[in-house]
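Student: with the sequence up front, the predicted model follows.
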Amino acid sequence: MTGFALGVDQEEWCGQLRALAVERLRPLAEKGEPGRVNRPLLAALGELGLLERVFASGALELCLLRESLAYGCTEAETALALQGLGAYPVLRAGSEEQRERWLPEVRAGRAVAAFALSEPGAGSDAAALALSATAETAAAGAGWRLSGEKCWISNAPEADFYTVFARTGEGPGAKGVSAFLVPADRPGLSGAPLDMLSPHPIGSLAFDGVPVGPRDLLGEPGRGFRVAMDTLNLFRPSVGAFAVGMARAALDVTLAYTADRTAFGGTLSDLQAVAHRVAEMATRTEAARLLVYAAAGAYDRGAGDVPRRAAMAKLLATETAQYVVDHAVQLHGAVALQRGHLLEHLYREVRAPRIYEGASEVQRTIIAKELYGSAGAGVAR
């Protein structure tokens, strides 16, 4: 995939999504309480069929969905993405019983899902998980007890169920991690909110001997890290799409403002320094967008280089969005720092994607590892 262009139907759909985000979803988002799950917003996403699209679409459509919603309402985009992130492992690796119990509720916006991977000592280094799953007995069909802590979990502690990754010990490092579906009302599970720079809830979870059994497993014992990576390989390019949506919103409002704002005997756009900066913002945004959709296309084709492409897409798009929003604020001046201004909102929202689902430094590590792995014997020793 050397280029990317939307078809007429896709352009129309994206336009409809942007309009929905502004007209239908943003008013619900504005009524929400910061740091709490916005259940009316989730219900609207379900009613509009957008949560269904998360699970029924490929990576390309998921990216279009996230970019378009982010352009008009970042809160709606994030609510939708977190449902997908928390429940996709159930779709991909869950049993028929697990899928029938939870996925219809998630799609309707009635059940809140969460992806519980990070820990106080294992954020970027996901293979270093310490949450233990201790086998209760050696008997066939016996369960485990989860003990330890998760931290920086989006939708915690308000989610209705958690996709939890714990160390069952079948092997060292990533080889000894299993994935579990843990309902929020399971005995021994508690949580607390964290005061974060985020409109949605982020919290910690404490596991005090939480019982789980074979029916709670997502996939096979010792294969949980693969479940996590399969999920992240899908969602990392779409994090990039979220970032592109923010960058495009910041760019458009900057184009309008600099073309209209008078200063120094003309408009700001007449100043070469301003015009060149806007040109740079636009070029970087377009480059990031192309890389995001190239990664999404590779995922949908089942290409072998998806981890590298996904990491590149997330890295470039999130770093680009930070650059574009920061320069948009600079070109607007003090007006952009007023509470309620679009850029004040985007300035707060744009920072976190460079950290979650693998920080930028982790993406560079993945890219380098994939590059040198592909080089193989061709690399001089």
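Tutor: Noted; the coordinates are in hand. What you are looking at is a predicted structure, and each value in this text was computed from that prediction instead of being measured. Numbering: from 1, shown residues only.

Student: only C-alpha atoms from now on, for both contacts and neighbour counts.
Tutor: Noted.

Student: residues contacting R18?
Tutor: 68-69, 71-72 (Cα atoms under 8 Å, 6 or more residues apart in numbering).

Student: tell me how many other residues crowd the residue nearest to V362 when sequence neighbours are not counted.
Tutor: Of all residues not flanking V362 in the chain, S124 sits nearest, at 6.7 Å (Cα to Cα, 6 or more residues apart in numbering). Using other Cα atoms under 10 Å, S124 is surrounded by 19 other residues.

Student: this is the other structure I want to compare:
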Amino acid sequence: MADRSYLDWPFFEEKHRELSDALERWAGRRLGEIDHADTDAACRDLVAKLGQGGWLEHAASEDGKLDVRSLCLIRETLARHDGLADFAFAMQGLGSGAITLFGSDAQKSEWLPKVRSGAAISAFALTEPQSGSDVANLAMTARRDGDDWVLSGEKTWISNGGIADLYVVFARTGEGPGAKGLSAFVVPADTAGLGVAERLDTIAPHPLARLSFEDVRLPADAIIGAPGEGFRIAMSVLDVFRSTVAAASLGFARRAMDASLDRASSRELFGAPLFEMQMVQGHIAEMAHGIDAGALLTYRAAWMKDMGAPRVSREAAMAKLFSTEEAQKIIDAAVQLHGGDGVRSGSVPETLYREIRALRIYEGASDVQKIIIARAAMAAHDKGGAANGA
């Protein structure tokens, strides 16, 4: 059983501990029922079960507020049990996040109840073939035609692409250069002109697709917020959900450590348990150290956001960078400790090894997180220097 003593840290309230306990019981009962042979079907099944269990209420709240600590605890727990369950939950939140935080009353009433119940699968369509972490470089256009908007272009690496019922799409509307000229739109999956150009396969199977938009016509009220607010909306959504990526990596890391402890205590080498080797103890110590440090960074960022911080870009970037990179090291060590069994297809270490790699890329690759952190450090330095008359 993974260590859960961190729930006693002052970042959490009693409601968070109750949530974690309830989800732990539910996941133990329900996630073993999922057939992963067909990834699309498994995701649909998981979204339905998460909706029935009431867990998606945290991903698309009725009051337009998101408790980031709850989101993180849910992702960490689901990831420890089943990586695809974590994916299914996360995409419901990320895909509908712009509507939850910035949508009109009509948009919220039409879509959020469906997302919460699991009746509608959501997707966040930001990345393009020539624009990943550089959001300001988006090329997809949305032009006015009478009272309508007409979207043209392409999106790629879209999670839930091909199975989503709802896409939140970011496009260039031209109110200003770069980031100042982007807007966000609600696009139902059955809208004419929206197509799945290609399904994308990855080392850890998830529904992913490249989407084409050929003169996709939307009504005027499909825009989220005002024209030109798309970049702010996208960054605000990522500001919430980036910490949850760190939490998911903690879930993977905790499972890897559990598997390593089981292996070290049950496997014998030279007539003694594997754990008696000092090198093995060193690996275990580094795992425990990395997990606790990552959890401190992750739940600090979540706590700050819940306490009303307008932006936690620096803190979320630190949490995501450290936790995902450290989880990769922990899982690699788990593979090593398992020897041949660690690379056997379908084993826990092998599965985790494939699952963790994408987390160091999506929602801002590790190198991009370094840029965010460095720029924040320089901005703080310049502000302090000016205040001191330097």
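Tutor: Good, I have the coordinates. On a predicted model such as this, the values are computed, not experimentally measured, just so you know.

Student: quick revisit: turn the contacts of R18 of the first structure into CSV, including distance to C151 of the first structure.
Tutor: Formatted as CSV, the contacts of R18 of the first structure follow (distance: Cα to Cα, whole Å):
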residue, distance to C151 of the first structure
S68, 30
L69, 27
Y71, 29
G72, 30
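
Student: so of the residues you listed, which ones are in helices?
Tutor: Members of the contacts of R18 of the first structure lying in helices (criterion: DSSP state H): 68-69, 71-72.

Student: now which residue in the second structure aligns to the residue nearest to V362 of the first structure?
Tutor: Residue pairing (TM-score structural alignment): S124 of the first structure is matched to S133 of the second structure.

Student: does N233 of the first structure touch R309 like I think?
Tutor: No: in this structure, N233 of the first structure is not within contact of R309 by Cα atoms under 8 Å, at 9.0 Å.

Student: neighbour count: those two, which is higher?
Tutor: The residue with more neighbours, out of N233 of the first structure and R309, is R309; 28 against 21, by other Cα under 10 Å.

Student: can you tell me the SS state at the residue mapped onto the more buried one from the second structure?
Tutor: Taking TM-score structural alignment, R309 of the first structure has E315 as its aligned residue in the second structure. Judged by DSSP: H, G, I helix; E, B strand; the rest coil, the three-state class of E315 of the second structure is helix.

Student: go ahead and confirm E315 of the second structure touches A301.
Tutor: Yes: counting by Cα under 8 Å, E315 of the second structure touches A301, with 5.2 Å between them.

Student: residue contacts, the residue nearest in space to the middle of the first structure?
Tutor: By Cα atoms, centre = their mean, the first structure has its centre lying nearest to V239, at 4.7 Å. Residues counted as contacts of V239 of the first structure (Cα under 8 Å, 6+ apart) are 66, 314, 318, 353.

Student: go ahead and confirm the second one touches L234.
Tutor: Yep, that's K314 of the first structure we're talking about. No: counting by Cα under 8 Å, K314 of the first structure stays clear of L234, with 10.9 Å between them.

Student: who has more neighbours out of those two?
Tutor: Neighbours per residue, other Cα under 10 Å: of K314 of the first structure and L234, the larger number sits with K314, 32 against 24.
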